[in-house]
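In: Quick one: sequence plus predicted model below, questions after.
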Amino acid sequence: MLQIHIDNSSDMPIYLQIVEQISGAITRGSLPPGYQLPTVRQFAIESGISQGTIKHAYDALEQTELVRKTRGSGTFVSIPKQTRGEGAKAQAMDAIDSLLNRMQELSFSPQDTRIFLDLKLREREQHVRFVSVAAVDCCPEALSAMSEQILGLPHTDISRFHLEDLLKSPAPFDPATDLVVTTPTHYEDLCGKIAPGYEPVRLVMTVAVNTAVDLATIPTDTRVGIACASRRFAQLILNTCDKFCKLKYPILKTYFNDGDSLAKMIKKCDRLILPPNYSLFTSPEEDLILKSCLGSHMPINYLYNIERGSLLYLEEKINRIYQTNQDKS
């Protein structure tokens, strides 16, 4: 049984937490060879994590050959080879085993070893400078969705900034990053606040096709409820519902960390619409409430993605900056 627990306070990206836990379960035998992992969409609905983040994790697991993807069938835990070859990956695993054995001989604990390895990796990463991106938006849900997709691009580090905080500050916005990205809606406001030398990249955000289809197929007599962290994202969902849904009853709304309002709303509705990565914004009690109604209310994960053309443009720009950084190092 696949069980993933995300630590939102950790510095480790969410996709790496997923990779680490799935690979650990495979190594321990909890996920046996041939076990079929949930589809990206199913995983996203059950966990509240964006599909882009989950796909990134699955791709990383496939690169390690721990899982294999079969077109039209799904993603499965790989069946181990009968003999261990002398390829690069096998040699790398042997080298790691030797290192771990040596650290154990020196009486270092697994936690100490992990710290030392992390320090050495960070030292090496300083010589291979990634492209730093500052993402700016007005609501936390959209900012999280944008950031998760950008983190899925190669050679990228990201910092998040709320537009209102920047506009309230008396100082110019000088993020000291390679790129600044925002949406066309906030472009003018940001240009008026940003320090000289920066030209924000405009990223068009749009609702995912799968989400639009899910909304369009909600029966007319369904009582729908929206739970969000911000009123602006709730309004965004409402606008999308007006476009794709034909509902008999008004849509209910509530906001996370607002007492028992979520529990009260759930009792009044049949279906829920939730933002991507909603567990980042809920209290532990609210997270349990939402998990308990996965079967009864069939939550729709409102996936809000960077439009494909914008994403390709951004990826090309990041690749050019990355290459320039390496040439200078």
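Out: Yes, it's here. Numbers count the residues shown, from 1 in each chain.
In: alpha carbons only for contacts and neighbour counts from here, please
Out: Will do.
In: Number of residues surrounding E148?
Out: Look at E148: counted by other C-alpha atoms under 10 Å, it has 24 neighbours.
In: ditto for the one 5 residues further on
Out: Other residues near L153 come to 16 when the count uses other C-alpha under 10 Å.
In: and the gap between it and D137?
Out: Distance of L153 to D137, computed by C-alpha to C-alpha, to the nearest Å: 19 Å.
In: same deal with P175?
Out: To D137, P175 is 14 Å away according to C-alpha to C-alpha.
In: In addition, the following structure is provided for comparison:
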Amino acid sequence: MINKDENKPIYKQLVDEILEDIKQGRLNPEDKLPTERELAERLGISRGTVKKAYKELADNGVIEVIQGSGSYIHNSAIMTGNEKRMAAIELLDSLLDTLEDWNFSVPEILNLMNISIAKREGENGGLRVAVIDCNAESLEIFKKQLLYIPDISISAFLVETILLDDNPQALLSSYDLILTTTTHYEQVAEHIGEKKNILVKVAVAPSRDTIVNISRLDPSASVGIFCRTNKFAQIITDQLAYFLPKLKSVSTHFENTLSVEADSMLLGQYDAIVINPDSILLEQRVTDGLLEQYIAKGGKVIPFHYLIDNGSLIYLEERITAVLRETHPGQGTDLPR
């Protein structure tokens, strides 16, 4: 659909729409397109805009303009190699426009393309990654955050598990990469010996939405923290103090000690609650609409998303591409920057 409020030029939108119709089979080789006047009237745009779109499609070999007859979808079955390349560039341009609209940087796009190409080329058991941190909530968040990476297998370890193990090198021997946070990097690096060469340090921080929602709280509000571990509760407490230093009333409750009935009584004590994104309170089948009732009465619910930051993700993607090239020859072809 043409969107006149979009930043992308209307003729480019029309080009993309016709290319998508071809891709989805709604337009077939040798189908005749509407005249410039007909299409302009149908879409409520200028005839010159349609003419510009048709010219770009014709210049790239997507349509044929036959004088006195009209414009037709080119028969790709007889496209020359050069025509196919021109059409491919057009498709890639359209994809890049979309990714840039989603605020992906060039390095991010290159990393994602490398990883995607590696997936297509590879016939392997996938990438094995170990994630190490001090609390169960963060580990679950990191695991979910990394699931966009194709064929990745993620195992989570508490820092204590690694530090107390007599032979952590053996414990981590089957992994291609090991991730830990800046807080625990030095500890872990010192303890895992030669495995340090595959250890990746990542910075973590609350998501933008989490920060905004916390900052909007009234300092006079009573706030309850609901989570599973004391360490995650402390992370939330520290962030509340940083972004809302005048907040007066904060209490912590641990989910594994609560029943639905107890939760119901506790929620009523607070103007807002901060919970981990995998909280049992978010499970409708368990809580029987408890949060919905709380929100309906004016309560605020803030899931605390504690994520690997964007810079660390870009670096991690680069490391993944390098690992794929080293351990699975022929994969992860590095695209030029």
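Out: Received it, and whenever you're ready, just let me know what you need. Everything numeric here is computed off the predicted structure, so don't read it as measured data.
In: just to revisit the earlier point, P175 and D137 of structure 1 - which one has more neighbours?
Out: D137 (22 against 18).
In: give me every residue that touches the counterpart of that one in structure 2.
Out: By TM-score structural alignment, D137 of structure 1 lines up with D133 in structure 2. By C-alpha atoms under 8 Å, 6 or more residues apart in numbering, the contact set of D133 of structure 2 is L139, F157, L158, V159, T180, T181, H184.
In: what's the answer for R160 of structure 1, then?
Out: A134, A135, V136, L143, S147.
In: Take those and keep only those in helices.
Out: Among the contacts of R160 of structure 1, the residues falling in helices (DSSP state H) are L143, S147.
In: Specify which member of the contacts of R160 of structure 1 is nearest to T75 of structure 1.
Out: S147 (25.5 Å; C-alpha to C-alpha).
In: Residue in structure 2 paired with that closest one?
Out: Using TM-score structural alignment, S147 of structure 1 pairs with K143 in structure 2.
In: okay, and the strand or helix carrying Y58 of structure 1 goes to which residues in structure 2?
Out: According to DSSP states H and E, Y58 of structure 1 maps onto helix 51-63. Using TM-score structural alignment, helix 51-63 of structure 1 lines up with nothing in structure 2.
In: And the contacts of that helix?
Out: Residues contacting helix 51-63 of structure 1 (C-alpha under 8 Å, 6+ apart): 14-16, 18-19, 23, 40-41, 43-44, 67-69, 148-149, 152, 303.
In: Stretch 243-257 of structure 1 now?
Out: Against stretch 243-257 of structure 1 from outside (C-alpha under 8 Å, 6+ apart): 212, 215-231, 234, 238, 261-262, 265, 269, 281-283, 286.
In: Now intersect those residues with the helices, please.
Out: Counting by DSSP H, the contacts of stretch 243-257 of structure 1 place A212, L215, A216, R231, A234, L238, S261, L262, M265, E286 in helices.
In: For the stretch 151-300 of structure 1, which segments are assigned as strands?
Out: 156-162, 179-182, 201-202, 205-207, 224-228, 252-255, 271-274, 300-301 (DSSP state E, counting those that start in this stretch).
In: Could you export those strands to a markdown table, including columns for distance to C191 of structure 1?
Out: Converted to a markdown table, the strands of the stretch 151-300 of structure 1 look like this (distance: least, C-alpha to C-alpha, whole Å):
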| stretch | distance to C191 of structure 1 |
| --- | --- |
| strand 156-162 | 14 |
| strand 179-182 | 10 |
| strand 201-202 | 11 |
| strand 205-207 | 19 |
| strand 224-228 | 28 |
| strand 252-255 | 31 |
| strand 271-274 | 31 |
| strand 300-301 | 32 |
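In: just to revisit the earlier point, can you select the buried ones from the ones in helices among the contacts of stretch 243-257 of structure 1 in PyMOL?
Out: Command for PyMOL that selects the buried part of those, burial taken from 16 or more other C-alpha atoms under 10 Å:
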select buried, resi 212+215+216+234+238+262+265+286
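In: returning to that earlier point: please identify which two of the contacts of R160 of structure 1 are farthest apart in space.
Out: A134 and L143 (10.5 Å).
In: and N28 of structure 2, helix, strand or coil?
Out: Following DSSP: H, G, I helix; E, B strand; the rest coil, we place N28 of structure 2 in the coil state.
In: residues in contact with it?
Out: So N28 of structure 2 contacts I22, I73 (C-alpha under 8 Å, 6+ apart).
In: Kindly indicate the member of the contacts of D133 of structure 2 with the most neighbours.
Out: T180 (25 neighbours).
In: what lines up against it once you look at structure 1?
Out: In structure 1, the residue matched to T180 of structure 2 (TM-score structural alignment) is T182.
In: what stretch of structure 1 does the helix ranked longest in structure 2 fall on?
Out: The residue-count maximum for a helix in structure 2 (DSSP H) belongs to helix 81-101. Aligned by TM-score structural alignment, helix 81-101 of structure 2 falls on no residue of structure 1.
In: Please spell out which residues along that helix are buried.
Out: Quick answer for helix 81-101 of structure 2 (16+ other C-alpha under 10 Å): E83, K84, M86, A87, E90, S94.
In: Could you list which residues are in contact with the last one?
Out: Residues touching S94 of structure 2, when contacts are defined by C-alpha under 8 Å, 6+ apart, comprise D16.
In: repeat that for 10 Å
Out: K12, Q13, V15, D16, L19, A88, E100 (C-alpha atoms under 10 Å, 6 or more residues apart in numbering).
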